[in-house]
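Peer 1: any chance you could fold what I've pasted below:
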Amino acid sequence: MTNSQSILIVDDSAIIQQTTKLILLKGKFEAQRIFTASNAQDAVKLCQRQMFDIIFIDFNLGLGSTGLQLLERLHHNQLIAHNPLIFIVTADDSESILMGFSEYQPTDYLIKPFRLETLTSRINFHFNKHNFDNAVFENYQSNGWFGAQRFLENNSYCDKYWSAVTTLAKRLLINNKSENHTDIELMLNDILQQNDYVPAKLLLAQLWLSQNKLEQLLPFLTSINSSSPQQHLSLLDLKARAAIKQNRISMGYEFWLSAHKLSRNNLYRLFGLIWIEFCLQHDTEIDRHIREACASLRYSIWDRPQNYAFLVWVQLHQHSKKNVPVEKLWGQISQLQKYTKHDRAYLYLLRAYQATETHSTLVAYRDFMTAISSIEELEQHDLSSEFLIIALSVAIRLSMHSHIVKYSQQLAEKFNDNPNEPHNIIKQIWLKAQTAKINENKSAEYKYALQLVKQKQFHIAGQLIVTLWPLYRFDITLGRCIVEMYARGYLDLYLSDKNLIIEARWVFESQENKPEWYLKLKSKHAVLNKPLY
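Peer 2: Now for the predicted structure:
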């Protein structure tokens, strides 16, 4: 190992930063290549500017992201794809802390306080291994698997051989090139013929999972036994994902729940649990899991308005929360940060959903349309699945058939882009239950009613539109037909139908810039100037 490596120290304590730096200077590392950051945001900015060879991450970074959230963000944003040495520095070596970090596979852990000898010996050991693994990878790139195998046989003993092959296989699997899959399987099977090496088994299971080889995967997963808590966590997660891919949702839920009890820091898994609990109405754990997600969301890679909106929406289904203002529920997650334009779009949508609970259909429609126009300006072509899901649920409650069909189709297309992704599989279950409510038989009647209007058979068309309105509520085309026919006296309505006129008028009254045709019609027909309330 040379001492010219670039180093980043991430710690909220200036004293710890300087102490660590002094230890490194005593180890002959160059001062100008040692950088420090007091929080996750500064660390991310530094990693965006340059690649570090060694990164020290303190677990507790004070206000803002934890060290675990920082590592998750660096991993997710591919800022550590060059595979630096990552040391987690903590005074707390409890299993729960180490388990959380283990899912992102840092190089090693340093327990405070540590000495120069400990630090240099750990760095030396891991750099030697790092260089050896790089040499194996270079041999593979030049001469294929058999070339890498010859290099390994000439330069390593058994334990080192197994570790190096598994590291090579992992590196190739992360690259996600299908042409490497055959080689990955060959090298992992080569290890397993010599030894029941659990890391190789877990990696082979991960490969088969990505290939959807579920028939051979499930019995293989059952055969894996590990005394290591970290390996057991990976095994549970693989079992959960495999079960969900086979639509064994309850089984997947139990595996994920067991994994969550080992490590409560994985928000992907936690959101998966909440989705399953919501879809299958598992009420025993959902309250606690929502609280955990709300507490962990800020500063993580999941810190986005669509995830806030999902958690608020799920809470609005609970009897104790359904009347709580959505702004209050949102604020409990965001810690009362200022609303962004994205936030406001989701808040309007959530208010619309809440208004349907109290049958305030006019308010719900107004907020719903405001949310749609706001979000479409912001997100352009790609609406989040969370927005579409909540919008679909509002459209169903308001019986807005065209919007129900539209959002159902958009969600189906979104899920079909990655149909084997576990969250998408769970969401598809929810979507199928919702699409069962679409009444396609009425589509022909809708077209026929509009045809009658074009043929100026207003009385017959009006009778048919009155029957269609409860399914196509707030439909702009039907709304215009109703308003025009009502103003001109073509609709014979009973007192019980007065809400139909109010709702049809509200389609246009609720618009900030009312259509010109509607304003002209109001100026000619006094009946359209009556108060809506």
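Peer 1: C-alpha from now on. contacts and neighbour counts both.
Peer 2: Will do.
Peer 1: now do the contacts for the residue nearest to residue 20 when sequence neighbours are not counted.
Peer 2: For residue 20, ignoring the flanking residues on the chain, the nearest one in space by Cα to Cα, 6 or more residues apart in numbering is residue 9 at 7.8 Å. Applying Cα atoms under 8 Å, 6 or more residues apart in numbering, we find residue 9 in contact with 17, 20, 34-37, 55-57.
Peer 1: which of these lies closest to residue 129?
Peer 2: Closest approach to residue 129 among these (Cα to Cα): residue 55, at 16.6 Å.
Peer 1: contacts only, for that closest one.
Peer 2: Residue 55 makes contact with 7-10, 84-87, according to Cα under 8 Å, 6+ apart.
Peer 1: tell me the two of the contacts of residue 9 that are most distant?
Peer 2: The most distant members of these, if one measures by Cα to Cα, are 34 and 57, lying 13.7 Å apart.
Peer 1: which of the two has more neighbours?
Peer 2: Comparing residue 34 with residue 57 by neighbour count (other Cα atoms under 10 Å), the higher total belongs to residue 57, at 29 against 19.
Peer 1: assign the more buried one to helix, strand or coil.
Peer 2: Per DSSP: H, G, I helix; E, B strand; the rest coil, the secondary structure class of residue 57 is strand.
Peer 1: for the contacts of residue 55, could you give me CSV that also reports distance to residue 408?
Peer 2: Formatted as CSV, the entries for the contacts of residue 55 read as follows, by distance: Cα to Cα, whole Å:
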residue, distance to residue 408
7, 50
8, 47
9, 48
10, 45
84, 44
85, 46
86, 44
87, 46
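Peer 1: mind checking which of the residues you listed land in strands?
Peer 2: Assigned to strands by DSSP state E, the following of these qualify: 7-10, 85-87.
Peer 1: which of those residues tops the neighbour count?
Peer 2: When neighbours are counted by other Cα under 10 Å, residue 10 leads those with 28 neighbours.
Peer 1: before we go on, could you also do this sequence so I can check it against the first one:
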Amino acid sequence: MDLFDVPLDTFSSPFKLHQMKQSLKAKKVLIVEDQATMRKAIREMIYGFNMKLITEAANGSSAIAAMRKESFDIVLCDYNLGSGKNGQQILEEARFRKLLPFYAVFIMVTAEQTQSMVLGAMDNKPDEYMTKPFNAEQLLNRIKRNISRKEYLGDIEKALDSGNISLAIAHCDKKLLENNRLMHTHLLKLRAQLAIKIGDFKKAKAIYQAVLEQGELNWATLGLGIIAYLQD
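Peer 2: A predicted model of the protein is given here:
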């Protein structure tokens, strides 16, 4: 089972739920949503997780301004924000301007996951997509598993944030040797992406092909397509 498939009842016991809420208490959250009713609904869900440090933005300009003022642990951003920047453009600008710390979780909220949106996000992917409508339990599950992933990959993310790809690769290779069952597939995906970043297409191709020998995974097929495109 992949870490991204944590069952929704993982935190169902009162003790585990209490522990989880305590760990989330100090997290700073930014909600970017142009619809006031939806902002309120998401805010109430977040309050229910014991997270009180919440900032709201109704458009892209307000979101970027908020990220300039302080660092957020979690950003919940709607994709379609009406006029102005959309959610993907906010993500791209925030990363370009280094407004998102390496430990931040960016969740894109969408009405529908269109092919054009997904393909347009290939270079700057959010940590997670959530399709409306969703409930508090689903949102909690996505937040928790992405925080867990960020914590596990912290040294890799930190190296990437500082622009040290070689160090990120070294950390990734070390973690792959640990044979972490929950994270192994994601580490392979990340390792292939890092190989592409430095132009090591042979390494990336070998990873994708090895993954596809075990089963049909869209991201590995897409990876081979990206390599073919980059190599004309």
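Peer 1: buried residues of stretch 31-44 of the second structure, list them for me.
Peer 2: Applying a neighbour-count criterion of 16 or more other Cα atoms under 10 Å, one finds 31-34, 39, 42-43 buried in stretch 31-44 of the second structure.
Peer 1: which of those residues lies closest to residue 184 of the second structure?
Peer 2: When the buried residues of stretch 31-44 of the second structure are compared for distance to residue 184 of the second structure (Cα to Cα), residue 31 wins out at 31.2 Å.
Peer 1: what does the closest one align to in the first structure?
Peer 2: If you follow residue 31 of the second structure across to the first structure using TM-score structural alignment, you land on residue 9.
Peer 1: quick one: the strands in the first structure?
Peer 2: Applying DSSP E to the first structure gives strands spanning 7-10, 34-37, 54-58, 85-90, 108-111.
Peer 1: in the second structure, which helix has the most residues?
Peer 2: Of all segments of type helix in the second structure, defined using DSSP state H, the longest is helix 136-152.
Peer 1: helices along the second structure, start to end?
Peer 2: According to DSSP H, the helices that the second structure contains are 14-24, 36-48, 60-69, 87-96, 115-120, 136-152, 154-161, 165-177, 184-197, 201-214, 218-230.
Peer 1: quick one: the longest one to chain centroid distance?
Peer 2: Relative to the chain's own centre, helix 136-152 of the second structure is displaced by 10 Å; criterion: Cα atoms, centre = their mean, to the nearest Å.
Peer 1: that one to strand 105-110, inter-axis angle?
Peer 2: Helix 136-152 of the second structure and strand 105-110 are oriented at 140 degrees to each other (axes from the mean of the first three to the mean of the last three Cα atoms, to 10 degrees).
Peer 1: rewinding a little: how much space separates the residue nearest to residue 20 of the first structure from residue 18 of the first structure?
Peer 2: As judged by Cα to Cα, to the nearest Å, residue 9 of the first structure and residue 18 of the first structure stand 9 Å apart.
Peer 1: same check, this time on residue 483 of the first structure
Peer 2: Plainly put, residue 483 of the first structure is 74 Å away from residue 18 of the first structure if you go by Cα to Cα.
Peer 1: same check on residue 132 of the first structure?
Peer 2: 32 Å.
Peer 1: with residue 423 of the first structure instead?
Peer 2: For residue 423 of the first structure, the distance to residue 18 of the first structure - Cα to Cα - is 44 Å.
Peer 1: ok, residue 121 of the first structure next?
Peer 2: Remark: distance between residue 121 of the first structure and residue 18 of the first structure (Cα to Cα) = 20 Å.
Peer 1: mind reading off the mean deviation between the longest helix of the second structure and the first structure?
Peer 2: On the superposed models, the aligned residues of the first structure are on average 2.5 Å from helix 136-152 of the second structure, with distances taken as mean Cα distance after the TM-score superposition for the first structure.
Peer 1: skip the chain neighbours and tell me the closest residue to the residue nearest the centre of the second structure.
Peer 2: For the second structure, residue 127 is the residue whose C-alpha lies nearest the centre (Cα atoms, centre = their mean; 0.9 Å). Among residues not flanking residue 127 of the second structure along the chain, residue 106 sits closest, at 5.3 Å (Cα to Cα, 6+ apart).
Peer 1: show me what the one you found aligns to in the first structure.
Peer 2: The pairwise alignment with the first structure assigns residue 106 of the second structure to residue 86, based on TM-score structural alignment.
Peer 1: wait, what's in contact with that match?
Peer 2: Shown in contact with residue 86 of the first structure (Cα under 8 Å, 6+ apart): 54-57, 106-108.
Peer 1: check residue 153 of the second structure too.
Peer 2: Taking Cα under 8 Å, 6+ apart as the definition of contact, residue 153 of the second structure has no neighbours.
Peer 1: ditto for residue 26 of the second structure
Peer 2: Each residue near residue 26 of the second structure by Cα under 8 Å, 6+ apart is listed here: 51, 53.
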